[in-house]
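>>> structure of the sequence below:
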Amino acid sequence: MATYAIGDLQGCFTPFMALLRQIEFNPGRDTLWLTGDLVNRGPESLAVLRWVFEHQDCTQMVLGNHDLHLLAVAEGYGKIHSDDTIDDVLDAADSKLLLDWLRCQPLMIYEQGYAMVHAGLLPEWSINKALRLAEEVEDELSGKDYRKLFAKLYGNKPARWHGELKGMDRWRLIINAMTRMRFINSDGELDLSYKGELDGAPAQLRPWFAVEGRRSMDTPIICGHWSALGLMLTEDVLAIDSGCLWGGRLTAVRLEDRAQFSLPCPPYREIGKSK
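Okay, the predicted model is just below:
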């Protein structure tokens, strides 16, 4: 039995299947952890969703920003962008079944001594605090009034956490941190403007995982989202979006011994376009 964490798929179904063959994944024995962004920008979002839905018994995932964007568009609250590739999901005969299932997936999981979240955790949050906050949003997403959340999903504010935040401001910041974050600025605010490599980051920005005093530092966190960062495996962070969509690699890490497996991917998108 083995547990494999795999980075952002974004509709790259063919490399996904090739990687599963490479690691000799056995659905009756092994488990997959997927870092979110199952869909969008790649060519086979529907195939990815259907595979994960059909293999729920051996797969765990967290929601990414592209997954939430798909759900918002499906509810009429998000705009389809020119480089989106989600029409196959929206037009599918089983679209409602798949989207209702996707909407009820978690923002964060914690098992086997690892936490997994799509983008990251704010420095103020311990693992237990983050799990409680994720559950608040998950309850809204799976509840009967979930469309109200999608109606006000988009936006970059508020940018700083404080416990007095309520309602949509609170949920939007939780979502933005867990699904969109890369950097924190010198004022302790979430900065969503810069998406590039570490070496080119403005001086006032720090990657979320390098902020001094981060309260989740005692638990290894598995994340994706940041293809420009590339594969980065440290004692407390396993960042495994190695840029399959952009002609990089698709990576799996076996959690029991941190063995790495990867394969090259065709460039479904050109480097430099919006991520």
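
>>> drop to CA atoms for contacts and neighbour counts, all remaining ones
Noted.

>>> M232 and A239 touch, don't they?
Yes - assessed by Cα atoms under 8 Å, M232 is found in contact with A239 at 5.0 Å.

>>> who has more neighbours, those two?
The neighbour comparison of M232 against A239 (other Cα atoms under 10 Å) goes to A239, with 25 against 13.

>>> now do the contacts for the more buried one.
I222, C223, G224, W226, G230, L231, M232, L233 (Cα atoms under 8 Å, 6 or more residues apart in numbering).

>>> quick check, nearest of those residues to L71?
When the contacts of A239 are ranked by distance to L71 (Cα to Cα), G224 comes first, at 19.5 Å.

>>> so that closest one versus L122, what's the distance?
To L122, G224 is 15 Å away according to Cα to Cα, to the nearest Å.

>>> which one of the two is surrounded by more residues?
When G224 and L122 are compared for neighbours, G224 comes out ahead with 30 against 25, by other Cα under 10 Å.

>>> to compare with the earlier structure, here is another sequence to fold:
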Amino acid sequence: MTDYAIGDIQGCYERLLDVLDKVDFSPSRDRLWVAGDIINRGPSSLESLRYIRNLGSSAVVVLGNHDLHLLAVALGGHNVKKKDTLHDILDAPDHDDLLGWLLQQNICVHDSQRNFIMAHAGLPHIWSVEQGVALARELEAVLRGPDVEDYFREMYGNYPERWQDDLQGMDRWRMITNYFTRMRFIAEDGTLELATKESAGNSPAGYAPWFSYPRPDDVRVIFGHWAALEGETGSDRYIGLDTGCVWGGKLTVMNLDTGERIHCDC
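The predicted model follows:
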């Protein structure tokens, strides 16, 4: 069995098949770790979502901001945006099953044997691995619990800007969501800057890429979300797999044991 991790698919179903064919991926023997944003902006969101869902236990999935956006539209009453490609899912006869499956997926996953954690946007330096995993489990319980519609109604927003252990309710849940699914630039004290989407060299004053701060552990972090990085973080322990397929870049898979990265052009 070979385990592969893949960056943001974002509805690029044909390219997904292409890159998996390059590594001779077979769900009967292999496993695919999906770093979030299965859907949206690309031409085939429904097919991409069905494919990953149908992998069953051969897929390990964390939710990205676009996956949460679909749920916010469906469950929280938010509007579909102009550039969204979500109507095929919302109109599909199996949309309830697909949405229910998404709600059962992870916010982050931790592989202690390989010493890595995977989250869509990464892991902030202010959280230990143990704290990050615990907070992810807390948010996952909200997604699967009676407050899920209230959560999606109030999910969007840039405030609070900084984590505090005594945050409660929606402020706490939104803060966890923003670190795990929207983070790019962050201040030393953990304050998030969520407006800038450019490359790591264009940090706003007082902020830096989240992976530039020292951590007290040696965990590797696998993430997607930041297409402008083109997969380059300057460190072997921070593994960016969003290489901008939906923007005409590449779709990338990585062998989790050898570190080899395989691309297909988009």
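
>>> give me the TM-score for this pair.
Superposed pair, TM-score by TM-score structural alignment, normalised by the length of the second structure: 0.96. Supporting alignment: 263 aligned residues with a Cα RMSD of 1.2 Å.

>>> circling back to that earlier point, please list only the buried members of the contacts of A239 of the first structure.
I222, C223, G224, W226, G230, L231, L233 (16 or more other Cα atoms under 10 Å).

>>> which ones among these are found in helices?
In this view, these have no member that belongs to helices under DSSP state H.

>>> which ones among those residues are found in strands?
Among those, the members found in strands (DSSP state E) are I222, C223, L233.

>>> the last one: what's it in contact with?
In this case it means L233 of the first structure. L233 of the first structure makes contacts with A239, I240, as judged by Cα under 8 Å, 6+ apart.

>>> the equivalent of Y154 of the first structure over in the second structure: neighbouring residues, count only.
Counting by TM-score structural alignment, Y154 of the first structure corresponds to Y156 in the second structure. A total of 14 residues lie near Y156 of the second structure under the criterion other Cα under 10 Å.

>>> so what's Y156 of the second structure closest to, chain neighbours aside?
R174 (7.3 Å; Cα to Cα, 6 or more residues apart in numbering).

>>> pretty sure L16 of the second structure is in a helix, no?
Yes - L16 of the second structure forms part of a helix when assessed by DSSP: H, G, I helix; E, B strand; the rest coil.

>>> how about the helices in the stretch 51-200 of the second structure?
Counting by DSSP state H, counting those that start in this stretch, the stretch 51-200 of the second structure has helices at residues 65-76, 87-90, 95-103, 129-143, 148-154, 169-181.

>>> what's the average distance of the longest one to the first structure?
Once the two are superposed, helix 129-143 of the second structure sits an average of 0.4 Å from its aligned residues in the first structure (mean Cα distance after the TM-score superposition for the first structure).

>>> which residues in the first structure does that helix match up with?
The aligned range for helix 129-143 of the second structure is 127-141, by TM-score structural alignment.

>>> now that stretch: how far from the chain's centre is it?
The chain centroid and the centroid of stretch 127-141 of the first structure are separated by 15 Å, computed with Cα atoms, centre = their mean, to the nearest Å.

>>> buried ones in it?
So, applying 16+ other Cα under 10 Å, buried residues of stretch 127-141 of the first structure: I127, A130, L131, L133, A134, E135, V137, E138, E140, L141.

>>> please name the residues that touch the fourth one.
If you count contacts by Cα under 8 Å, 6+ apart, L133 of the first structure has them with I174.

>>> was I right about V109 of the second structure contacting V133?
Yes - taking contacts as Cα under 8 Å, V109 of the second structure lies within contact range of V133: 7.3 Å.

>>> just tell me the aligned range of stretch 218-225 of the second structure in the first structure.
Taking TM-score structural alignment, stretch 218-225 of the second structure hits residues 218-225 over in the first structure.

>>> circling back to that earlier point, count of residues packed around the residue nearest to Y156 of the second structure?
Residues contacting R174 of the second structure under the criterion other Cα under 10 Å number 23.

>>> again, but for D91 of the second structure
Neighbour count for D91 of the second structure, taken as other Cα under 10 Å: 11.

>>> against V52 of the first structure, how distant is the aligned residue in the first structure for it?
Matched across to the first structure, D91 of the second structure falls on D91, judged by TM-score structural alignment. Between D91 of the first structure and V52 of the first structure the distance is 18 Å, computed by Cα to Cα.

>>> okay if I get the contacts of A239 of the first structure as JSON lines plus distance to Q60 of the first structure?
What follows is the contacts of A239 of the first structure, written out as JSON lines (distance: Cα to Cα, whole Å):
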{"residue": "I222", "distance to Q60 of the first structure": "13"}
{"residue": "C223", "distance to Q60 of the first structure": "13"}
{"residue": "G224", "distance to Q60 of the first structure": "14"}
{"residue": "W226", "distance to Q60 of the first structure": "20"}
{"residue": "G230", "distance to Q60 of the first structure": "22"}
{"residue": "L231", "distance to Q60 of the first structure": "21"}
{"residue": "M232", "distance to Q60 of the first structure": "21"}
{"residue": "L233", "distance to Q60 of the first structure": "20"}
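
>>> mind checking the end-to-end distance for stretch 78-87 of the first structure?
The straight-line separation of the ends of stretch 78-87 of the first structure (Cα to Cα) is 13 Å.

>>> I'd like the distance from that stretch to the chain centre, please.
For stretch 78-87 of the first structure, the separation from the chain centroid amounts to 18 Å (computed by Cα atoms, centre = their mean).

>>> please apply the same query to stretch 136-155 of the first structure.
Counting by Cα atoms, centre = their mean, stretch 136-155 of the first structure comes out at 17 Å from the chain centroid.

>>> end-to-end on that stretch?
For stretch 136-155 of the first structure, the first-to-last residue distance is 19 Å (Cα to Cα).

>>> for stretch 104-122 of the first structure, same thing?
23 Å.

>>> I figured Q105 of the second structure hits G64, correct?
No - between Q105 of the second structure and G64 there is no contact under Cα under 8 Å: 10.4 Å.

>>> of those two, give the one with the bigger neighbour count.
Taking neighbours as other Cα under 10 Å, Q105 of the second structure and G64 compare with G64 leading, 29 against 17.

>>> surely that one meets N178?
No - the pair G64 of the second structure / N178 is not scored as a contact, 10.2 Å apart, by Cα under 8 Å.

>>> give the buried residues for stretch 71-87 of the first structure.
By neighbour count on 16+ other Cα under 10 Å, the buried set for stretch 71-87 of the first structure is L71, A72, A74, Y77, G78, I80, D84, T85, I86.
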